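Engineer: This is a predicted model, with the sequence first.
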Amino acid sequence: MRLAHARTADGDRPVVHLDGQWYDLRPLHAAVTPAVLGPDALAAIRSASLPAVAEPTEFAPPLTGIGKIVCIGLNYTDHAEETGATAPPEPILFMKAPDTVVGPTDDVLIPRTSVKTDYEVELAIVIGSTARYLASPDEALAHVAGYAVSNDVSERTFQIERGGQWDKGKNCETFNPFGPWIETDVADPQDLELKLWVNGDLRQNGNTKNQIFGVAHVVWYLSQFMTLYPGDVINTGTPAGVAMGRADGQFLRDGDVVELEITGLGRQRQTFRPA
């Protein structure tokens, strides 16, 4: 099942994809919010009789009311190698503000003074039920509502060369394109291909099986330090191929087009523009 917001001339419309058909979700919910993500609510959607709609031509972010976005750094073996970093013994954490989220085809704004704006295709976990102090990773996936595509856009000068925390390079306006949908039925989150192109050039081509800390471990680990609530999002790191890891750099400039996709989770396309 896919949960999404179709962008229409009359505003964003909540929709759901079941058995090859898109349906209007408004008879049950005015929007896809954290309240929609619990097991009972998802079961009710599956059993409801909803009006069919045409396949959306444009999507807004698939979730409103995101509580927090927690991100995992250096979580792929090949990405750690390309940046010259040692694989961390525990997950590296940083946060992104929910107001960085934009739709999967919205423009991304290159910050003023930026010379190192970078791209990162990432698997996003969407939490569906409250998780705190989970006893083991075996309990984690029961708290996941679904998965989506995130582009964890970063400004590397702000992040690395300006002192302080990574948050400065991660929270610029429009720095988290999200969607097009939340997929609730993923058989194995540890076997998904992630790809990203810049102006048609394939830059990233990875698989979640190469994560240092898998999805279940990440959710369990985070629950030891913070409570995860329905509607929280976790960006789980990026594979090799980011501009920071390339000998030629090739950071993003005005007019560059970035496209990215993850198996079964849809595709994004952004044009980068100056703020």
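Structural biologist: Received the coordinates, thanks.
Engineer: contacts, neighbours, all on C-alpha from now
Structural biologist: Noted.
Engineer: what number of residues lie near A43?
Structural biologist: By other Cα atoms under 10 Å, the residues close to A43 number 12.
Engineer: Which residues belonging to the helix or strand hosting it are considered buried?
Structural biologist: Assigned by DSSP states H and E, A43 belongs to helix 39-47. Judged by neighbour count using 16 or more other Cα atoms under 10 Å, the buried positions of helix 39-47 are L42, I45.
Engineer: Check which helices and strands whichever helix or strand comes after it is in contact with.
Structural biologist: Of the helices and strands lying after helix 39-47 in sequence (DSSP H and E), the nearest is strand 52-53. Secondary-structure packing of strand 52-53 (3 or more Cα pairs under 8 Å, 6 or more residues apart in numbering; DSSP states H and E): strand 21-24.
Engineer: Can you classify the residue nearest to V108 when sequence neighbours are not counted as helix, strand or coil?
Structural biologist: Leaving aside its chain neighbours, V108 sits nearest to F272 (4.8 Å; criterion: Cα to Cα, 6 or more residues apart in numbering). With DSSP: H, G, I helix; E, B strand; the rest coil as the basis, F272 sits in strand.
Engineer: Can you give me the first-to-last residue distance of stretch 259-270?
Structural biologist: Terminal residues of stretch 259-270 lie 7 Å apart, using Cα to Cα, to the nearest Å.
Engineer: Surely V257 touches F272?
Structural biologist: Yes - V257 lies in contact with F272 (Cα atoms under 8 Å); the separation is 6.4 Å.
Engineer: Remind me what the helix holding A43 packs against, helices and strands.
Structural biologist: Partner elements for helix 39-47 (3+ Cα pairs under 8 Å, 6+ apart): none found.
Engineer: if you set the cut-off to 10 Å instead, what comes out?
Structural biologist: Packing contacts for helix 39-47, counted by 3 or more Cα pairs under 10 Å, 6 or more residues apart in numbering; DSSP states H and E, involve strand 11-18, strand 144-151.
Engineer: following the last one, which helix or strand comes up?
Structural biologist: Past strand 144-151, further along toward the C-terminus, the next helix or strand under DSSP H and E is strand 154-155.
Engineer: That following strand packs against which elements?
Structural biologist: For strand 154-155, the packing partners by 3+ Cα pairs under 10 Å, 6+ apart are strand 117-118.
Engineer: Next up, a structure to set beside the first:
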Amino acid sequence: MKELDLNSLPLFLAVVEAGSFTAAADRFGCTKTKVSLAIKALEQNLGLALFTRTTRQVTLTEAGQQLYQGCQPLLARLGETLGEAGASAQALSGTLRITAPADHMALSLAPAAAAFAKRHPDLNLELRSGDKVADMVREGIDLAIRMGWLKDSSLRAQKLGEFEQVLLASKGYLKEMGEPRHPSELGRHRWLEFSPLPSSLTWTFEKGDEKLQVQMHSRIKVDGTGALRSLLLAGAGLSVMARFGAQGEGELVRLLPDWRLPSGGVYAVFPPGAFVPAKVRAFVDFYRDWLAKAP
């Protein structure tokens, strides 16, 4: 065996985690040819085929899987150690890419990011709005902020805080259908279903010692908070939104204010792998404090 070029190992891990030579090249800012040649040299050095290649995808061989399981924790820990050592010695730099639901981005995360950017003038920020968890590796996302309850238990996540949920309807809708005075009256109302929620039609209301679970019925289902607000404003029905998402909309009325709905969580979701870069850790700590101080 020739002397192993350790520089090929991070490229090998990138191909595995990104799913293709092209995506790995984008991740490292190099050409696909460089990645391909590095993997070929690694395979020749080891005398093993690490990937099965087709025109559409690359998949790990058994030998490749063994190499990945052995190297990934070691390289992740090495990167974490180097990152921790360098974080105290130099300012944050590079680009930090963050995604969050559109409402949360506009009302909470974007102002926090602006304050964070002032503290770290050498760091570039890229903010992306979206209600669904993206393929973070393929899209180069460093951090995703997600709301509510995480359906996927395999996600690497930290809970940063909580938010209050409120029942809303437009003034026009209430003029047409009347305002409910008790959760038991909600069954006769038009419900707007927000499909990303794990139990989007079953809601539990609490008031003191009283607790009532209500099963809703819906003809309209939506998967984005912006569209949900538009439907509410159009008088299409009533629904639940995060309290901060209802701010600034004079036409939306909070219903049953004496009744409490389950609180939702604010989560930081990380890409696969053990290593969390210093820039990501710094923003997560900053944003946790920001949420704690929010009104």
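Structural biologist: Happy to help now that I have it. Everything numeric in this text was worked out from a predicted model, so none of it was measured.
Engineer: Given these two chains superposed, what TM-score do they reach?
Structural biologist: Scored against TM-score structural alignment, normalised by the length of structure 1, the superposed chains reach a TM-score of 0.23; 119 aligned residues with a Cα RMSD of 7.0 Å.
Engineer: Export the helices and strands packed on helix 39-47 of structure 1 as TSV, with columns for mean neighbour count and distance to V126 of structure 1.
Structural biologist: Formatted as TSV, these follow (neighbours: other Cα atoms under 10 Å; distance: least, Cα to Cα, whole Å):
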stretch	mean neighbour count	distance to V126 of structure 1
strand 11-18	20	16
strand 144-151	27	5
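Engineer: can you give me the strands for structure 2?
Structural biologist: 51-53, 58-60, 94-100, 123-129, 143-148, 156-163, 165-170, 191-194, 202-207, 210-215, 218-222, 239-242, 252-255, 264-270 (DSSP state E).
Engineer: Please name whichever of those is nearest to W290 of structure 2.
Structural biologist: strand 156-163 (9.7 Å; Cα to Cα).
Engineer: looking just at contacts, which helices and strands does that closest one meet?
Structural biologist: Using 3+ Cα pairs under 10 Å, 6+ apart, strand 156-163 of structure 2 sits against strand 143-148, strand 264-270, helix 278-293.
Engineer: rewinding a little: is it possible to export the helices and strands packed on helix 39-47 of structure 1 to a markdown table including distance to Q204 of structure 1?
Structural biologist: As requested, the helices and strands packed on helix 39-47 of structure 1 are exported to a markdown table (distance: least, Cα to Cα, whole Å):
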| stretch | distance to Q204 of structure 1 |
| --- | --- |
| strand 11-18 | 28 |
| strand 144-151 | 12 |
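Engineer: Relative to R46 of structure 1, which of those strands is closest?
Structural biologist: strand 11-18 (7.7 Å).
Engineer: That closest one vs helix 39-47, what angle?
Structural biologist: Angle between the axes of strand 11-18 of structure 1 and helix 39-47 is 80 degrees (criterion: axes from the mean of the first three to the mean of the last three Cα atoms, to 10 degrees).
Engineer: If you count contacts, what does strand 11-18 of structure 1 end up packed against?
Structural biologist: Strand 11-18 of structure 1 sits against strand 2-8, strand 21-24, helix 39-47, strand 52-53, strand 59-60, strand 182-183, with contacts defined as 3+ Cα pairs under 10 Å, 6+ apart.
Engineer: will you turn the ones you listed into a markdown table that also has distance to V101 of structure 1?
Structural biologist: Listed next are those as a markdown table, based on distance: least, Cα to Cα, whole Å:
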| stretch | distance to V101 of structure 1 |
| --- | --- |
| strand 2-8 | 14 |
| strand 21-24 | 23 |
| helix 39-47 | 23 |
| strand 52-53 | 26 |
| strand 59-60 | 10 |
| strand 182-183 | 14 |
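Engineer: quick one: which of those is nearest R156 of structure 1?
Structural biologist: strand 59-60 (27.0 Å).
Engineer: and after the closest one, which helix or strand comes next?
Structural biologist: strand 69-73.
Engineer: What residues sit buried inside the next helix or strand after that next one?
Structural biologist: For strand 69-73 of structure 1, the following helix or strand on the C-terminal side (DSSP H and E) is helix 77-82. Residues T77, D78, H79, A80, E82 are the ones in helix 77-82 of structure 1 that count as buried (16+ other Cα under 10 Å).
Engineer: Okay, the last one and N235 of structure 1: tell me how far apart.
Structural biologist: To N235 of structure 1, E82 of structure 1 is 20 Å away according to Cα to Cα.
Engineer: Could you do the fourth one as well?
Structural biologist: Computed as Cα to Cα, the A80 of structure 1 to N235 of structure 1 distance reads 16 Å.
Engineer: just L222 of structure 1 next, same as before
Structural biologist: The value you get for L222 of structure 1 to N235 of structure 1, if Cα to Cα is used, is 12 Å.
Engineer: Relative to D40 of structure 1, which of the helices and strands packed on helix 39-47 of structure 1 is closest?
Structural biologist: So among these, strand 144-151 is nearest, using Cα to Cα, at 11.1 Å.
Engineer: quick one, that closest one and strand 2-8 angle?
Structural biologist: 50 degrees.
Engineer: picking that back up, and the helices and strands packed on strand 11-18 of structure 1: which comes nearest F94 of structure 1?
Structural biologist: Closest among those, using Cα to Cα: strand 182-183, at 22.3 Å.
Engineer: C-terminal to the closest one, what's the next element?
Structural biologist: According to DSSP H and E, the helix or strand after strand 182-183 of structure 1 is strand 193-198.
Engineer: Just the angle for that next one relative to strand 144-151, thanks.
Structural biologist: Using the same axes, to 10 degrees: strand 193-198 of structure 1 against strand 144-151 is 20 degrees.
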